[in-house]
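[1] give the three-dimensional model of this entry:
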Amino acid sequence: MKKSQVNITIAGGGATHTPGIVQALFESRDKLPIHELRLYDIDQQKNDDMFVIIQEMMKQLKVKDITLSQTTNPKAAFSNVDFVFSQIRVGDLEMREKDEKIPLKYGLVGQETCGVGGFSYGLRSIKGLLEIVKFVQDYSPDAWILNYTNPESLIAEAVRRKYPNAKILNACDMTISIEETIARNYGYERKNWVAQYYGLNHFGWYTSIFDKSLGRDVMPEIIQKLKKEPMKVASFNAKDPSWQDAWNMLTKNLQLFPDYLPNNYLEYYLFPDIVVNNSNPNYTRANQVMDGRLKETKELAAQIRSNHFDDIHFDFGEHGNYIVDMAASIFNDSHERFMLIVPNVGAIPNLRADSVVEIPAYVGCTGAEPISMRHPINNFHKGLMEAQDAAEKLLVDAYFEHSYQKALQAFTLNQTVPSADKAKKVLDELIVVNKDYWPELNK
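    The predicted structure follows:
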């Protein structure tokens, strides 16, 4: 990509994670010379609020050479752009609340990306992300889409089927959030790490973490520390006490299965009964976000408009840096290493080729170059992944075929669901509340 100036659109510009991405863009102009930044969102008020916040960030950081705009018009958003960062949430937090609370009524995990709540969100997100991909194909077909929209595995599979030639990278920041939290807890520097990891999105394991500055694999010592005592929440998640529960469950996982360092989201699949018992069916994670990040964002925008506000806090963690570093690696053809969600095609040799897996990959101007595992994975992980991967494929089938039967099979096979009867009851209730978002499922 040979250009002196880069135009970037953030799809889902009104999201609360936007300031972290924008800060990373401002700090990375030496390797990604951004000229124009556009915020695109179908929610005008959220986009307005974020536009005000980003304007104020530009003042505080003395950024004067970037053109900032906001729009709800797809043509204005996606014409003449080089990168689209997608972080859309179809149905907003109101639908996330339903994804979480309806399963809990039936004693099932209520979570936005895992379990049947994740499948509910997935059927909404597929439609929304495919629309974004079409906009980019229509208005800037050479642009790269860097996708943060969840649930990543489902979206990656759907885009692969509908737009096999789209220039898109699907990435999740959870692995680097885990790594950054570990590094801050135990005094490592994450940027010195070369991590080996495999799995599905939110469903994987580290096999090693080589520290270049120390010249050794530090994962065994990290596991020993985590087995003895859970790590503490890092500063970028300090306002969110639920993360401490996640790190507590990570330690429980390691005490039972100490050979590999797991993604913390595996708690929903390996300990669904504990998760349900510890969940408040009347106040879920969606409510926490509404009363936390969402409320704070609205209040900050109002304070800026009235000129009564404190300085903006600039520790957003690695979320923004990750997606910006990816864009810079494409722009400069620098082949940096990232965890990406990609078609397997032999990278994990004893897993089906058309699985959508999360593994390390190098990124350059032609996109992702996945790194092969070279060795078969163990039967425990393979069995878990194959069942969940099959469930996800069935759900994508259900989306494209408008098949109630495929959706029911997907819900039944989901690794958090113990009963086809419960799967049907939850599916039927979710169909009703998602009538404006899901495709019609024909029986």
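
[2] hey, let's count contacts and neighbours off CA atoms from now on
    Fine.

[3] ok but Val342 is inside a strand, no?
    Yes. The assignment for Val342 (DSSP: H, G, I helix; E, B strand; the rest coil) places it in a strand.

[4] for it, give its distance to Asn307.
    Separation of Val342 from Asn307 (C-alpha to C-alpha, to the nearest Å) stands at 46 Å.

[5] of the two, who's got more company?
    Neighbour count, other C-alpha atoms under 10 Å: between Val342 and Asn307, Val342 has more, with 28 against 9.

[6] pretty sure the more buried one contacts Ala353?
    No. Here Val342 does not reach Ala353: they are 10.7 Å apart, not a contact under C-alpha atoms under 8 Å.

[7] all strands of the stretch 301-443 of the chain, in order?
    Taking DSSP state E, counting those that start in this stretch as the criterion, the stretch 301-443 of the chain contains strands spanning 336-343, 356-364, 367-370.

[8] please give me the structure for this one as well, since I'd like to look at both together:
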Amino acid sequence: MKTGLKIVTIGGGSSYTPELIEGFINYYHELPVREIWLVDVKEGREKLEIVGNLAKRMVKKAGVPIEIHLTLNRKEALKSADFVTTQFRVGLLAARGKDESIPLKHGVLGQETNGPGGLFKALRTIPVILDICAEMEELCPNAWLINFTNPAGMVTEAVLRHSTIKKVVGLCNVPIGMEMGVAKLLDVDHNRVRIDFAGLNHMVYGLDVFVDGVSVKDQVISLITDPKKSITMQNIHAMGWEPEFLKALDVLPCPYHNYYYKSEEMLEKELNNFKDGGTRAEVVKKLEAELFELYKNPNLAIKPPQLEKRGGAYYSEAAVRLIHSMYTDKRDIQAVNTRNNGAIASIPFDSAVEISCIITKDGPKPIAIEDLPIQVRGLVQQIKSFERAAIDASVSGDYGTALLAMTINPLVPSDTKAKVILDEMLEAHKEYLPQFHSFSEKGV
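    Below you'll find the model as predicted:
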């Protein structure tokens, strides 16, 4: 008879894993996790062992009876799981480097979840998540899939539209990061802050902002026009906002909106970094090397504070809070990626949206907003069109659909440039894009 929960983490050798372990330790007395299986691929064996041994030291130091298992055998791990979390990167950081550098060579923004980089991360990732879903259908059909893998919205929607798995939730640390940012900005406890979120992953807006149930949206919007008070992330340069624009927008943008509302400035910044030999992938490689050296220390038995520089702040809090709320049927409000079901009128019913939801034992229940404000609706719909085409291309391997997705993305200036970038990236990533074999064979 089972006496606790079995958690499986695919991509267990990630530098983020100590965040997740810390979260399960902190919640143990309300979330009785019996065993955590950390799964990775052969190329990640060394990192898996380093992170896994740190995880074992962490649970031992905490005095909680959680068993940590390490394996390269995904099917072995998935059997009878209660929750499956995914945090993998197909092609590792080398692939991210190509996602960032190739578009920049052509004067187009290179970023891992936006523009051409986001498209190619989806093309590599979606076939793998669908393979995982097929294995879950066989080995743990009642488990919840909690996806952290980027691009989280597209990955979640691919599962909803192209697998029989319906118990799936996509999660990002941007909403909780924005809440934490507002709390810091106003010098109040995070628990007093609530933001009503709606939109898409990395394209989500705060429609209203509350402290103790009282709207403070106008105050927050006024404050974040100052670059020093911007609500941002480690991997996104803060530039502030034009006060008149933000006031007219009348909603709280997320950090990733810099790429759309400040495209020229962000591209210039990325190009300067690129010329100096520094894409974000190169920065992350150095950070990860430093982190794994720390993780190797046999005397380290906690999550090191240096992990916050990696860009995953509040990751464990968001992840474990979600699982805890589902397990206990807490019915609190959290922003997650889930099936729209009409919550946002201008988005297809079967698409994934990132929206404030009531979290129940039966999953997230989106809080319907009727529709997005007209001033942001068009951009969100354009990105959703891009996402739908990208997902279709990921599944079909159709070159024309991939070119369509690339071209309709607002960060790509023309179909001619889209084709040049698409062809070069298909060649660069061909090892991880077997669905596009006809392109490689024919040289489309």
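
[9] still on that earlier bit, Ile431 of the first structure is nearest to which of the strands of the stretch 301-443 of the first structure?
    strand 356-364 (25.8 Å; C-alpha to C-alpha).

[10] so that closest one aligns onto which residues of the second structure?
    Following TM-score structural alignment, the aligned partner range for strand 356-364 of the first structure in the second structure is 352-360.

[11] closest to the centroid, which residue in the first structure?
    Nearest to the geometric centre of the first structure sits Cys172, at 4.0 Å (C-alpha atoms, centre = their mean).

[12] could you measure from that one over to Tyr322 of the first structure?
    As judged by C-alpha to C-alpha, Cys172 of the first structure and Tyr322 of the first structure stand 9 Å apart.

[13] same check on Gly199 of the first structure?
    On the measure of C-alpha to C-alpha, Gly199 of the first structure and Tyr322 of the first structure end up 19 Å apart.

[14] do the same with Asn278 of the first structure
    Taking C-alpha to C-alpha as the measure, Asn278 of the first structure falls 32 Å from Tyr322 of the first structure.

[15] check Asp82 of the first structure too.
    17 Å.

[16] the more surrounded of these two?
    Per other C-alpha under 10 Å, whichever of Asp82 of the first structure and Tyr322 has more neighbours is Asp82, with 23 against 20.

[17] so who does Lys365 of the second structure touch?
    Shown in contact with Lys365 of the second structure (C-alpha atoms under 8 Å, 6 or more residues apart in numbering): 357-359.

[18] returning to what we had before: mind putting the strands of the stretch 301-443 of the first structure into JSON lines with distance to Val6 of the first structure?
    JSON lines is the format used below for those (distance: least, C-alpha to C-alpha, whole Å):
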{"stretch": "strand 336-343", "distance to Val6 of the first structure": "19"}
{"stretch": "strand 356-364", "distance to Val6 of the first structure": "16"}
{"stretch": "strand 367-370", "distance to Val6 of the first structure": "17"}
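
[19] of those strands, which is nearest Asn185 of the first structure?
    Counting by C-alpha to C-alpha, Asn185 of the first structure lies closest to strand 336-343 out of the strands of the stretch 301-443 of the first structure; the figure is 21.7 Å.

[20] same for the closest one, what does it pack against?
    For strand 336-343 of the first structure, the contact count by 3 or more C-alpha pairs under 8 Å, 6 or more residues apart in numbering; DSSP states H and E identifies helix 152-162, strand 168-170, helix 319-332, strand 356-364 as packing neighbours.

[21] again, only this time at 10 Å
    On a contact count with 3 or more C-alpha pairs under 10 Å, 6 or more residues apart in numbering; DSSP states H and E, strand 336-343 of the first structure meets helix 152-162, strand 168-170, helix 174-186, strand 193-200, helix 319-332, strand 356-364, strand 367-370.

[22] got the angle for it vs helix 152-162?
    With axes from the mean of the first three to the mean of the last three C-alpha atoms, to 10 degrees applied, the angle from strand 336-343 of the first structure to helix 152-162 works out at 70 degrees.

[23] so strand 336-343 of the first structure matches what in the second structure?
    Using TM-score structural alignment, strand 336-343 of the first structure corresponds to residues 332-339 of the second structure.

[24] how about the matching stretch: buried residues?
    For stretch 332-339 of the second structure, a neighbour-count test (16 or more other C-alpha atoms under 10 Å) marks 333-339 as buried.

[25] adding distance to Glu282 of the second structure, write these out as a markdown table.
    What follows is those, written out as a markdown table (distance: C-alpha to C-alpha, whole Å):
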| residue | distance to Glu282 of the second structure |
| --- | --- |
| Ile333 | 37 |
| Gln334 | 33 |
| Ala335 | 31 |
| Val336 | 29 |
| Asn337 | 29 |
| Thr338 | 32 |
| Arg339 | 35 |
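
[26] max pairwise distance over the residues you listed: which two?
    Within these, Ile333 and Arg339 form the most distant pair, 16.0 Å apart (C-alpha to C-alpha).

[27] what's the average distance of the helix or strand where Asp138 of the first structure lies to the second structure?
    Using DSSP states H and E, Asp138 of the first structure maps to helix 115-139. Following the fit onto the second structure, the mean deviation recorded for helix 115-139 of the first structure is 1.3 Å by mean C-alpha distance after the TM-score superposition for the first structure.
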